[in-house]
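Asks: have a look at this fold, sequence not included:
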């Protein structure tokens, strides 16, 4: 966070405030969501297993990744992949 704030000549707290006002989420939440979306794409487009996709996007714990994936997308990584294989489509996702 410090590096990003320094890049735009802001204090960390000012960066956090401005980032949240633009994205409606904190920088850390934004990064987590980005990583989850990237892992989802890797699993569905590249056929990676959830544990491999989790490692590639920076998760050290596959179980933590699975919990956060389910909390965010509403289904487990396995359920998502199974649905995509059967239908060729992603499950609907409501980011609310």
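Replies: Thanks, I have the structure now. Source: prediction; values computed, not measured.

Asks: from here on, contacts and neighbour counts on C-alpha atoms
Replies: OK.

Asks: now do the contacts for residue 21.
Replies: Applying Cα atoms under 8 Å, 6 or more residues apart in numbering to residue 21 gives no contacts.

Asks: which strand or helix spans residue 86?
Replies: Assigned by DSSP states H and E, residue 86 belongs to helix 77-87.

Asks: list the buried residues for that helix?
Replies: For helix 77-87, a neighbour-count test (16 or more other Cα atoms under 10 Å) marks 77, 80-81, 84 as buried.

Asks: who does that helix touch, helix- and strand-wise?
Replies: If you count contacts as 3 or more Cα pairs under 8 Å, 6 or more residues apart in numbering; DSSP states H and E, helix 77-87 packs onto helix 27-45, helix 62-73.

Asks: A further structure is provided below for comparison with the first:
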């Protein structure tokens, strides 16, 4: 556990005292906040503060990559293009993404595609091939195989199982 030194505590107390003097606070608080940040980074708690910052960076990288994949789930994505978009190497992207999501970016994109396909199939149950193509699959066999692996049934059966008629026919 890190402890705060007198310089850090003094800057924090000075900032708290300024709260009661709004005119002084408006002018002096930015400098005191900068001093507090400096003392946090360079003083006794510095190692811990930097470590927390690095952990947050991991999630920031994963979040940026995930958002990009969510916006482009239906496109072929190359790992180096995604890493370049996020601003890191492929190895760094994969390491941070897996730490945050427990899956690779490719697995994440596949999940997005299949979840979107399931939603679209509920709206248009007769167009399995069209839905597969719309979410980024080039071939029906791969789409069907991956859909079955995730949901336990092929897309055509999953759609028919979720129709009102099929639901009414199921034993309770």
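Replies: All right, it came through fine. A quick note: this is a predicted structure, and the numbers were derived from the prediction, not measured.

Asks: residue 19 of structure 1 is nearest to which of the helices and strands packed on helix 77-87 of structure 1?
Replies: Ranking those by distance to residue 19 of structure 1, with Cα to Cα as the measure, places helix 27-45 first at 6.6 Å.

Asks: where do the helices sit along structure 2?
Replies: For structure 2, the helices defined by DSSP state H occupy 6-18, 22-42, 46-71, 79-86, 90-101, 105-123, 128-134, 140-151, 155-161, 164-169.

Asks: circling back to that earlier point, just put the helices and strands packed on helix 77-87 of structure 1 in JSON lines and tack on distance to residue 55 of structure 1.
Replies: JSON lines is the format used below for those (distance: least, Cα to Cα, whole Å):
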{"stretch": "helix 27-45", "distance to residue 55 of structure 1": "9"}
{"stretch": "helix 62-73", "distance to residue 55 of structure 1": "8"}
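
Asks: redo the ones you listed as CSV? Include mean neighbour count and distance to residue 15 of structure 1.
Replies: Output for the helices and strands packed on helix 77-87 of structure 1, formatted as CSV (neighbours: other Cα atoms under 10 Å; distance: least, Cα to Cα, whole Å):
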stretch, mean neighbour count, distance to residue 15 of structure 1
helix 27-45, 17, 9
helix 62-73, 17, 25
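
Asks: nearest residue to the residue nearest in space to the middle of structure 1 other than its sequence neighbours?
Replies: Centroid-nearest residue in structure 1: residue 36, 2.2 Å away (criterion: Cα atoms, centre = their mean). Leaving out its chain neighbours, the residue that sits closest to residue 36 of structure 1 by Cα to Cα, 6 or more residues apart in numbering is residue 69, at 6.4 Å.
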